[in-house]
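Undergrad: after the sequence you'll find the predicted model.
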Amino acid sequence: MKKIIRISVLLCVFPALSILAERPNIVILLADDLGWADVGFHGSEIKTPNLDSLAQAGVQLKQFYVQPTCSPTRIALMTGRYPFRCGGHISVLRPWHQHGVPLDETLIAQVMKDAGYKTAITGKWHLGLARRAYWPTSRGFDLAHGCLGGAIDYFTHEGYDSLDWYDQDTIPLHEEGYSTDLIGTRASKIIIDHNFDQQPLFLYVPFNAPHSPYQAKEADIEKYSHIKDENRRIYCAMVDSMDQQIGNIIQSLKSKEVLENTLIFFASDNGGAGNSINLPYRGNKGTPYEGGVRVPSFIHWPKGLEGGRDFDRPLHIVDLFPTFTELAQGDIAKCKPLDGINFWPALAEGKAMPKRDIIHNAKDARGRGSIRSGDWKLILSKPERAPDGMPVADGKLMAELFNIKDDPYEQNNVVHQHPEMLETLWGRLKKRAPEIVSAAPYIARAPEGWEAPADWSNAPE
């Protein structure tokens, strides 16, 4: 009895201990190819009231970075490590590729599961398809629903003429409905069915919206009939539909009376593509400019985080692994060295952020890639065309240097004014070269004679 009293007194004096004593449920919501300016809380005409409400009540992350494309960002999220460490830094995984996230990498779901969490995913995986060993239920998820690859048809759930829609990875699911709705419905069901008194929940909801193909329900498209461009009109409807399902997920958390102690994180996997709007930032998906790697993001946790504010220090998606596993009291001792940092003391308590570089990409030993260090950002492209020394060829500068604090829209390349900063940052990129694992051969187009199976359920172990 005395021990209970002592603990109660401690919790009254140090309220932060009560948060750790009751670990949060964690829900990660990931959009696919969502533009910076395509959410209401960034001024969009697209109706996103549920995202807006969460963002305004939570903490908006104003400088949250990801990788320029899909699979690399998901590798960074799942491993807490930059994708160049496992050869996943070049581009997305295609269904004819025989590789996936290496099996000696520990994924966040495995740490959460070992910490006592129920782990579940519904949505787009895109981290390896050819072998079952790469699939979610082999990588720490108790429950899995959705597609293993990318760019599926929203209504038929086929990709590359193959059914790509599963329950528990291996069971082909001929499920009628719009994929965004089905993902949201399954997420809500996972929440409703879960016994929160027995264990906390780690739920990963990677929507495939608003990635192409551009498809939406007629009722949602009609809301944007005033938009002349048909593809933009459909895109807006796709984002709207995703927001509706996020609203249903929130209602499910409320109905189970666990919203207060649920940490909800939201971001896009990269900047927006064709029909999106990334303004005022430069660039889009696939580029290292801010429009390709800075994405709309927030954290909402009523019980554990003071909301209604912005957080303007640079973060990267690799930071989620150490931060969330620490909150979950997970053990990362078996993980390979993490690139991410635990940003919670800075976010929740206003403490100083550790100094570090953010690597938007690192491609080769010559220093090709992009790095953010403090306020400075360096982009190096096509150095193979440049002579030794400064990456300059035919009078055209291959290096771009920006001060993001003064020039967040990357309009003024100041590399000539600051050659010392070019040398410093370029040197830091080149120092990463020994850490870069050679990428598996990237084959953008299917090899001659390759045919997708009717579904992937017979994939080898």
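TA: Cool, got the structure.
Undergrad: every contact and neighbour count from this point should use C-alpha atoms.
TA: Fine.
Undergrad: need the contact list for the residue most central in space within the chain.
TA: Geometric centre of the chain, nearest residue: residue 269, 4.1 Å, by C-alpha atoms, centre = their mean. Counting by C-alpha atoms under 8 Å, 6 or more residues apart in numbering, residue 269 touches 30-34, 66-67, 69-70, 73-74, 295.
Undergrad: tell me which of those fall in strands.
TA: Among the contacts of residue 269, the members falling in strands (DSSP state E) are 30-31.
Undergrad: ok, second structure coming up, stack it against the first:
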Amino acid sequence: MKTSLPLAGLCLLLLSAMVQADERPNIIVIMLDDLGYSDLGCYGGEIQTPNIDSLAQDGLRFTSFYNCARCCPTRAAMLTGLYPHQVGLIRNGRSLTKNGVTIAEALGNAGYQTAMAGKWHLSQTNPIDNRQKQLDWLNHQADFGRPFAPLDTYPANRGFQHHFGPVWGVVNYFDPFSLVDGTKVVKDIPDDFYMTDAITDKAVEYIETMSQKDAPFFLYVAHTAPHWPLHAKPEDIAKYEKTYIEGWQKLRDQRYASMIEMKLIDPQSFPKPQLQGDGLDWQALDDEHRKHMAQLMAVHAGMIDCVDQGVGRILDTLKSAGRFDNTLILVMADNGASPERYLNPGFDRPDQTRDGRNIQYNGVFDPGSEETWGYIGSFWANAANTPFRYWKAQSFEGGTHTPLIAHWPSGLKTKPGTLTDQPGHVMDIMPTCLEIAAAEYPQTYDSHKITPLEGKSLSPILRGEKRAGHDQLFFEHEGGKAVIADGWKLVQPKQNGKWELYHLAQDRTETKNVAVDHPQLLQEMKKNWHSWFDRVKPAD
């Protein structure tokens, strides 16, 4: 008995020393929503993103990194290391199933602190079976005593010890719908609220709090910007008031030239395709409509600018806390820029502000305020995705390509500013986090059998090595399909269902459909796609 207390004290001392000696890196994933591939300055854009650009300048940029073409599927794949179909997200607006674990669940088990600031969009979002009641709910004019989604699907119940943000995917940036703190509804919205700043505020708060402990942390910063509606602060819009007055073709030409100059692309293997979209003839528009269209893109730019300002605050906080050098920061997007233009309220789109002011969807208006609901549309979206064709929800490169920046002063072994063309996929983020955190991927979790990982760690690339990557990558979303293998890509557009074949090794921008020249290859790749889809699609 005399030795029990000293022995216990020694054990506590040893445990404390182990905790203090935990040098595993912190991990921050920053996700932008509906970002154009070339919107960031470090990917050829004119938008002012100096803080994100600084991460690229001192870090590593990927030029062949893929997502799942839309919000929910990409977020599901990134968080679980699986194809979205395997964890319930074959379509938007469904709940993440429990046959997969999130990064937060896996790292939490390994002793990490976990937090999330921002958009979830991985819970079943069922509307009220009455249009007016649904609008009243969206307008904050009635709550009907119902949760926004099943509580057990909230981030707070999927491994995140802290979460602040919207559960649904679309928000009024000045007065968001479905905003929660943990599982509690956030009802008191201050007059100066802006969603992007609120996400940054929470991210900073979480870093400051978690940095007071010795355990490393995982932080997921899931921005809603620049997803429609086009809402931005006047001072951010003003920076771009005259930037887009020459139209979308001019923007595409400028970005394409910039990407060549920055050696992001080679014009031989990245031929510049024609723009797709409605209203391509900028000069045919009258002055009023040109001004309106230029303003829409200016708001989009202002929204991204605000995200970058927030990244700057996050970096400053990490430095002040002494956590900057040993933090892996990953910046990416969930899909390409969006062509969507829903011109009527409903489902996730309110028709009034909280205090009863009508929201304008149609016509010519000054975009940016909460009384307007604007979109950049297909014309700007395609230019924002330079050099690629198409946009969000399509399985063409413009829908599935994302920038990815990796920054980690104490762990990244590549030369600062390096570009890598080694392919990767958002489902590779989970195994990367597991490897650098020395965490295990469980076979079971919370009494559920867990599907084996599909993703492959990016750690070899971070070390400056050649990775044995995926033999094939597959895509499917709402009828858009694709498979990439051996420098070839077979893709089926959503709009006509006819398979197209591109030799990506020579034609990264998918300008020349060579399906008629390679019928055998087309059939083989088509067969492989169907085999994959039969394997991953849910039973129902």
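TA: Received it, and whenever you're ready, just let me know what you need. What you see is a predicted model, and the numbers here were worked out from it, not measured in a lab.
Undergrad: list the TM-score for the superposed pair.
TA: After superposition, the two chains reach a TM-score of 0.82 (TM-score structural alignment, normalised by the length of structure 1), with 395 aligned residues with a C-alpha RMSD of 2.0 Å.
Undergrad: tell me, how many residues neighbour residue 9 of structure 1?
TA: Neighbours of residue 9 of structure 1 under the rule other C-alpha atoms under 10 Å: 12.
Undergrad: please identify which helix or strand holds it.
TA: For residue 9 of structure 1, the element it lies in under DSSP states H and E is helix 2-13.
Undergrad: list the buried residues of whatever helix or strand comes next after that helix.
TA: Helices and strands here follow DSSP H and E; after helix 2-13 of structure 1, the next one along the chain is helix 15-21. Buried residues in helix 15-21 of structure 1, counting neighbours by 16 or more other C-alpha atoms under 10 Å, are found at 18-19.
Undergrad: how much space separates the alignment partner in structure 2 of residue 281 of structure 1 from residue 168 of structure 2?
TA: Aligned by TM-score structural alignment, residue 281 of structure 1 pairs with residue 388 of structure 2. Here residue 388 of structure 2 is placed at a distance of 29 Å from residue 168 of structure 2 (C-alpha to C-alpha, to the nearest Å).
Undergrad: just want to know which of these two has more residues nearby.
TA: With neighbours defined as other C-alpha under 10 Å, residue 388 of structure 2 and residue 168 compare such that residue 388 has more, 29 against 22.
Undergrad: got a list of what residue 475 of structure 2 touches?
TA: 68, 395, 481-483.
Undergrad: compared with structure 1, how much does the host helix or strand of residue 520 of structure 2 deviate?
TA: Remark: residue 520 of structure 2 resides in helix 519-536, with elements defined by DSSP H and E. Mean deviation of helix 519-536 of structure 2 from its aligned counterpart in structure 1 after superposition (mean C-alpha distance after the TM-score superposition for structure 1): 1.7 Å.
Undergrad: who are the packing partners of that helix?
TA: Helix 519-536 of structure 2 sits against strand 480-485, strand 488-492, with contacts defined as 3 or more C-alpha pairs under 8 Å, 6 or more residues apart in numbering; DSSP states H and E.
Undergrad: rebuild these as JSON lines, extending it with mean neighbour count.
TA: Listed next are those as JSON lines, based on neighbours: other C-alpha atoms under 10 Å:
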{"stretch": "strand 480-485", "mean neighbour count": "21"}
{"stretch": "strand 488-492", "mean neighbour count": "25"}
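Undergrad: how about a markdown table for the ones you listed, with distance to residue 52 of structure 2 added?
TA: Below are these laid out as a markdown table (distance: least, C-alpha to C-alpha, whole Å):
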| stretch | distance to residue 52 of structure 2 |
| --- | --- |
| strand 480-485 | 29 |
| strand 488-492 | 31 |
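Undergrad: nearest to residue 164 of structure 2, of those?
TA: Proximity to residue 164 of structure 2 (C-alpha to C-alpha) singles out strand 480-485 among these, at 32.8 Å.
Undergrad: for the stretch 401-540 of structure 2, what spans make up the helices?
TA: Ranges of helices in the stretch 401-540 of structure 2, per DSSP state H, counting those that start in this stretch, are 429-436, 459-462, 519-536.
Undergrad: so of those helices, which one's packed in deepest?
TA: Highest mean neighbour count among the helices of the stretch 401-540 of structure 2 (mean count of other C-alpha atoms under 10 Å): helix 429-436, with a mean of 21.
Undergrad: whereabouts in structure 1 does it align?
TA: The aligned range for helix 429-436 of structure 2 is 320-327, by TM-score structural alignment.
Undergrad: gap between residue 89 of structure 1 and residue 19 of structure 1?
TA: 36 Å.
Undergrad: please disregard the earlier target; I meant residue 58 of structure 1.
TA: 17 Å.
Undergrad: same thing with residue 375 of structure 1?
TA: Taking C-alpha to C-alpha, one finds residue 375 of structure 1 at 34 Å from residue 19 of structure 1.
Undergrad: before we move on, what about residue 279 of structure 1?
TA: Computed as C-alpha to C-alpha, the residue 279 of structure 1 to residue 19 of structure 1 distance reads 38 Å.
Undergrad: strands along the stretch 301-450 of structure 2, start to end?
TA: Per DSSP state E, counting those that start in this stretch, the stretch 301-450 of structure 2 carries strands over the ranges 327-333, 404-407, 418-420, 424-425, 444-445, 448-449.
Undergrad: can you say which of those strands is nearest to residue 183 of structure 2?
TA: So among these, strand 444-445 is nearest, using C-alpha to C-alpha, at 21.5 Å.
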